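In: Need the 3D shape of this:
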Amino acid sequence: MEQANQPVQNDPQQGETIHSQNEENPIPVAGASLGNSGKCPVIHGSNTEEAKDVMSWWPKSLNLDILSQHDRKTNPFGEEFSYAEEFKKLDLEAVKSDLKALMTESKEWWPADWGHYGGLMIRMAWHSAGTYRTADGRGGSNTGSQRFAPLNAWPDNVNLDKARRLLWPVKKKYGNKLSWADLIILAGNMAYESMGLKTFGFAGGREDVWHPEKDIYWGSEKDWLAPTGSEGSRYTGDRELENPLASVMMGLIYVNPEGVDGNPDPLKTAADLRVTFSRMAMNDEETAALTVGGHTVGKCHGNGDASALGGDPEEEGVHAQGLGWLNPKGKGHSEDTVTSGLEGAWTTNPTQWDNGYLDLLLNHEWRLTKSPAGANQYEPVNLPEELKPVDAHNPNIRRNPMMTDADMAMKVDPGYREIVERFHNDFEYFSDTFARAWFKLTHRDLGPKSRYLGPDVPAEDLIWQDSIPAVNYTLSDGEINSLKEQILNSGLSRSELITTAWDSARTYRGSDYRGGANGSRIRLEPQRSWAGNEPVRLNKVLEILENIRQTSGVNVSMADLIVLGGTAAIEQAVREAGYNVEVPFLPGRGDASEEMTDARSFDEMETVHDGYRNWLKADYVVSAEELMLDRTQLMGLTAPEMTVLVGGLRVLDTNYGGSQDGVFTDRPGTLSNDFFVNLTDMNFKWVPVNDNLYHITDRKSGAVKWSASRVDLVFGSNSILRSYAEFYAQDDNWERFIRDFVKAWTKVMNADRYDLN
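Out: Sure, this is the predicted structure:
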């Protein structure tokens, strides 16, 4: 793999220190003088001569950009645009036909290997989808972000800019009806079909973003491809990979093809493969199928000096037309192409879907050697000439095939060896297993099947799609009111009802559209036993709600009843505040079963922190308030919505374990703006007790009035969040606070209701 040495821009920010309100801290004066007549008379950047932004001057400040990064201002589509409606107008068969034709229409500016772009298009689709990781659901293909930095400049994505540029005529032709995100994956599918694979299906529905996804943490290394032990290394202890990361190095999609840290050792690479692919939701069989199937077609490129390549697309000058890695040697392409640094095809027939990869891997001996670019790779010993692939650009020459360290792992690791031998003996079984694994790889982050678009959506329901049965009932206003009355008279407290509804819904992740209240999986394992869901309290609530469901005479799901319980409790809390408002409730949630639930997959989504309920399972490297921002962004909430929800949930007395931290009110259980009123009251000062506990004391008497956590006090210390807190603390905004809280609450409860969208 060619080694790039470039600075990484996404260092994790450390949380700010929250001080007592009366503590005086010197603040540097920025850009004090423009007296020199030789300087530009316009004040640049953050009122400074060096045009630094706020985070450059105060790097420990809480960065809220994650909550507003995909503002509509960056999106050229208007508010009324619906990609789903546009996609329905698409002639998908015509697109597929155009893509298959494109595969063999070799362009002079970037000629196709063997006259077929299949391998390049598959790599593009693979690397678009392969950034997905299960821990936070981020990455993957559903936003088309491979077009932007840092992904478009990763060393592992060298020359994929050419693949996307080759696709431009198709994108131009079909326009708004076909997103880049969908087109990239569909191109990979058509590449495989054009070479003989029967794919499992295709679903549209991926909507493009319009600038880089800055919310995704790709690692803290300072250099691309930084080895283990370097500054910011993602490994600790006995090669324990940092969460939520999946790839082994900054700038790689999976594992290093030359071996761990570039040192060939197939058994060590096998261990890396297991960790990396499991963090992309793949088991051993799927991992082996993807490795074998991905390397059945195409080739690696390393026939030249990697150090001679120009910069990535973000570095090159305007003359490069937005392309990168330009090679000044020879033709600069074709036989002079340098991509990974490895050189050669894996199989005898690199444009055909066949079993040739396993024939060569298992039936021949392989020796470690070097590519022309100096990369570690394996070549066969004494391979018959007729089994060697024809040169990609000269049909009169045959070349040795090659294998990477990951390929050799399939041969030497006992677990993988057993699987690939089964594939070798049953090509139809292998083809079906690969087609399913490829479909999972390219659709894992698209969400439940209800979000899938198009005529090629497979009929079969797959367990990783988190299926939820459709409901067969409607609820009248009378039935809803009857259920509310029964719930409120059940002996359950408002806090118990609200926290159960919240805990059910807070699992929603807009990153991969998983989780949420629909399906009521909070009543199933593993969620029922998660510490963050307070199993004793949860089981009590579930038992009583289930009894109501069975005895009420109303046909209703537990998923709807759980949300309705929180709704009824909030309405009651609002009435106590002297304001009468109905909290919107839209029935229609189904109840998933154990058989529909991949427990292992859901276990990786366990809630281990929730600033909204003032809870941390353990100490973390990043601050509690940063964790809250991460949770907020995954739930699709804005900074004002986060603010109003935290303030409301505190006074509703919904903290984890009944903690009173941040409950700044003398009337807990009533929905009021007391949290903000008392947070911004300068009659109190904040006294640190430890890193995450503060006493709120009366300035005159010194008496402790309340306790608070960092998450509570950041709403009064951070200048942006304080502006929101002051807004809701105003005398004329208490009704606005209630309306905004109800709106934000309803948004969370309905986040996964794709039937409403």
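
In: switch to C-alpha atoms for all contacts and neighbour counts from now on
Out: Will do.

In: What is the longest helix of this protein by residue count?
Out: Longest helix in the chain, counting residues (DSSP state H): helix 558-576.

In: which other helices and strands contact that helix?
Out: Under the contact criterion of 3 or more Cα pairs under 8 Å, 6 or more residues apart in numbering; DSSP states H and E, helix 558-576 touches helix 477-488, helix 494-505, helix 535-551.

In: now do 6 Å
Out: helix 494-505 (3 or more Cα pairs under 6 Å, 6 or more residues apart in numbering; DSSP states H and E).

In: rewinding a little: for the longest helix of the chain, which residues meet the burial criterion?
Out: When burial is assessed from 16 or more other Cα atoms under 10 Å, helix 558-576 yields the following buried residues: 558-574.

In: Let's compare: structure for the following, please.
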Amino acid sequence: MGTDDQTNTCSFHMSGALPAGGDHLGGTFGQSPTLDSWYPQRLRVELLHRNGVDADPLGADFDYAAAFATIDLMTLKSDIKRLLTTSVDWWPADYGNYGPQMIRMAWHAAGTYRIADGRGGAGTAMQRFAPIGSWWDNGNTDKSRRLLQPIKHQYGNALSWADLMVLTGNCSLELMGLPTYGFGGGRLDAWEPDDGTWWGPEVWNPHAVASPDEMVSRDERWHGQNGDAGYDLQSPLAASHQALIYVNPEGPYSNGDPLGSARDIRITFTRMAMNDEETVALIAGGHAFGKSHGQVPASDIGPSPEKAPIESMGLGWHNPVGTGSAEHTSTNGIEGSWTPNPTQWDNTYLENLFAYDYEQTKSPAGALQWTPTDSEAPKTPDAHVPGQMNPLMMMTSDIALKVDPEYRAICERFLADFDLFTLAFSKAWYKLTHRDMGPKHRYLGPEVTIADDLLWQDPLPDAAGYSLDEADVAALKEAVLATGLSVSDLVYTAFSAASTYRDSDKRGGANGARLALSPQKDWAVNRRTVPVIDALRNVQAAFTATSGGREVSLADLIVLAGSAAVEQAARAAGSDASVPFTPGRVDTTQELTDIEMFEWLRPIADGFRNFVSERFEEFAPGVAPEAAFLDKANLFTLTAPEWTVLHAGLRVLGSNWDGSDVGVLTDHVGALTTDFLVNLTDTDLIWTKDDETAMTFTGRVPATGEARWRASRNDLVFGSNAQLRSIADAYAGSDGQERFVRAFIRVWSKVMMLDRYDVNGHKRYGAMAA
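Out: Have a look, this model is predicted:
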């Protein structure tokens, strides 16, 4: 993402006087060029170390689940609901109720979620930080969070900002009459901005007329034209525009086109894991409350929180007109309410949408909106001026529900059955605010049991009452190795089972053994695992037959088989090492696996397995495979040393998806040696690209021209990137072998346990036992 100043000039300017010696401090305190501006193609390995324990004031030992358990949830909810109707002078509540604006805050926190890579969502309260907190579509959410600060201080660290924001949204809905579907706590706050998520290709334009902080041009993130068959968003993006949560409420390009708006809505909400019914329920349900604010043109509004002057104390979008709030408030530029009673759950939004015709009008701020043509249509009371009645308002994105045939049919069902609509909105809101939390057993609090197991939660059956003991583990390892399956195949299969995990939304991983189910078993990258799974099923059946009815899950057996292979590989390299194993994984069923949603976990690229899909350029145009590899390591929560060691170990163990020798820089495949790192950093080799695509390379001996090794970009990056090469050097030396084996086992164990929330709970830092 670009910066406000698109020039590359070196500026050390600071407002006010510099301290003594300040001319030497420009690189720290001024606006000096960054590494990224000097070297835009640089691989940002340091992103792996963001939001680590050093940034966390609570430390690595803080147990959020235990702290959250000390809260009386009903008392907390009562405190929140009392605050919602206690208006303050500095930011008066519309209609005397902060509920509608808190719903918007919670919705916009959760609405950044996207299914393609699991990033976004309410789970870490990233709305507090740039860039999300300063997006134009999040205007004045800073006021909502500031209003909640007394509650946050009252409950301290037992209540994360992320949980507080979502719970406040729930309390707001309940206060206004909607029966919510449940609430699960357990969201861990981030402590620094996320500058590693790619939100789109747009750049900041401080001179944009439409709004000071709005991204300009949506063209780069879209394929085709709105209405064409090939019209779609660039992956993994979900919002139609970088500064928006979903779509432009005035229509594409603010053009007032309802059908075009409907197409944008369907694409963006689908990318955020919502189907048509959930989409309609969320829009219609959300617009049953509150109002939109558009009294002052965007060009008159002050800068966003991240750009505001220091005395603003983190609040942005200063409005210089009148009191700057109440009847003078301006947020997205559209002015008005959708219903006559904006603080009560009812069906009047849909009733009014379909009962009247609407014409395009302009708000006081100049934004395009819609007003009933019938002068007898219901009016809505002004939010702050007693006795004043205003026309109803609809956005272009509201009219879209009326003109799109599929959306209209759903609206008509909801119109005919208010109870159906109520349940649909409650469940869609629950999904919206919990989608990024992962398995249900991560949820905390007494309201979790209100909700049933839902398919989007990737449910797993309950674990059996018994557990494998040490004798069982030893017997199973022996049985696995006796099959004759190679170290490479066993390691590859276990890693493939775990490799779908992504920490962004806690989905995927080895638990559940979904590697043996559709769609994962049918992916080309997993083809190599099919005969291994078949052989392991035989081991599983034999164990049950000879152990007095005791059973081992296929999920446990896959991981255990990989661990046994790693131990054998370590012995082959001269190290007698043991890989920890924690049983308890379960096998899920095809019926509990949402094939469409799991298709989003299909890898486009996986550097660990040297896999680059033929769809890679389509989904990631202009992205180098090593950049996608860094993203994969990030989703695994790996540090740079862990990334380096895991990759180097998997290569010498023969982890390529197609069994090729590319990157397998060893003559002893299957032995856990440092050969990959030693040979990669060999100064007696010259690497040259095989063709103009520069995707594969050959390492040659200069004196003879002998081709010694072949490698991919995913391999050479550990020698070409300065930070990664320095780590490679730490293990490639004569004293590196034992350290390497120990480090590989730690990171292998960590990856195998990433999805074991039944064991790890809400831990954020450190490696875990497998």
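
In: After superposition, what's the TM-score here?
Out: Overlay of the two chains. TM-score (TM-score structural alignment, normalised by the length of structure 1): 0.93; 724 aligned residues with a Cα RMSD of 2.0 Å.

In: Could you identify the helix or strand that succeeds the longest helix of structure 1?
Out: Next helix or strand after helix 558-576 of structure 1 toward the C-terminus (DSSP states H and E): helix 599-603.

In: neighbouring contacts of stretch 68-76 of structure 1?
Out: Trp210 (Cα atoms under 6 Å, 6 or more residues apart in numbering).

In: Can you mark which positions in it are buried?
Out: 69-70.

In: Which residue of structure 1 is paired with Ile410 of structure 2 in the alignment?
Out: Superposed on structure 1 with TM-score structural alignment, Ile410 of structure 2 falls opposite Ile419.

In: What count of nearby residues applies to the nearest residue to its match once chain neighbours are set aside?
Out: Once flanking residues are discounted, Ile419 of structure 1 sits nearest to Glu285: 6.4 Å by Cα to Cα, 6 or more residues apart in numbering. Per other Cα atoms under 10 Å, the neighbour tally for Glu285 of structure 1 reads 19.

In: got it, and Tyr349 of structure 2?
Out: Neighbours of Tyr349 of structure 2 (other Cα under 10 Å): 26.

In: Helix or strand for it, just tell me which one.
Out: Counting by DSSP H and E, the element that carries Tyr349 of structure 2 is helix 348-355.

In: Can you give me the stretch of structure 2 that the longest helix of structure 1 aligns onto?
Out: Going by TM-score structural alignment: helix 558-576 of structure 1 matches residues 554-572.

In: Same question for stretch 136-144 of structure 1.
Out: Against structure 2, stretch 136-144 of structure 1 falls on residues 117-125 (TM-score structural alignment).

In: which residues touch the matching stretch?
Out: Outside stretch 117-125 of structure 2, the residues that touch it by Cα under 6 Å, 6+ apart are 109-113, 162, 187-190, 436, 504-505.

In: Which of the residues you listed fall in helices?
Out: 109-110, 162.

In: Can you show me the helices along the stretch 201-350 of structure 1?
Out: Here the stretch 201-350 of structure 1 has its helices, by DSSP state H, counting those that start in this stretch, at 266-278, 284-294.

In: can you give me the strands in structure 2?
Out: Ranges of strands in structure 2, per DSSP state E, are 222-223, 232-233, 291-292, 336-337, 358-362, 368-372, 379-381, 389-391, 605-606, 611-612, 686-689, 696-700, 707-712.

In: looking at those, which is closest to Asp755 of structure 2?
Out: strand 605-606 (18.5 Å; Cα to Cα).

In: Show me how far the closest one is from its chain's centre.
Out: 18 Å (Cα atoms, centre = their mean, to the nearest Å).

In: quick one: that strand aligns where in structure 1?
Out: The aligned range for strand 605-606 of structure 2 is 609-610, by TM-score structural alignment.

In: with structure 2 superposed, average distance for the matching stretch?
Out: For stretch 609-610 of structure 1, the mean deviation from structure 2 after alignment is 0.9 Å (mean Cα distance after the TM-score superposition for structure 1).

In: Show me the contact partners of that stretch.
Out: 615-617.

In: just curious, which of those is nearest to Phe602 of structure 1?
Out: Distances from Phe602 of structure 1 to the contacts of stretch 609-610 of structure 1, taken by Cα to Cα, are shortest for Lys617, at 17.8 Å.

In: So the closest one sits against Glu606, correct?
Out: No: counting by Cα atoms under 6 Å, Lys617 of structure 1 sits too far from Glu606 to count as a contact (10.8 Å).

In: Looking at these two, which has the bigger crowd around it?
Out: Relative neighbour count places Glu606 above the other of Lys617 of structure 1 and Glu606, with 17 against 11, counting by other Cα under 10 Å.

In: Nearest spatial neighbour of the more buried one, chain-adjacent residues omitted?
Out: Nearest one to Glu606 of structure 1, counting by Cα to Cα, 6+ apart, is Trp530 at 6.7 Å.
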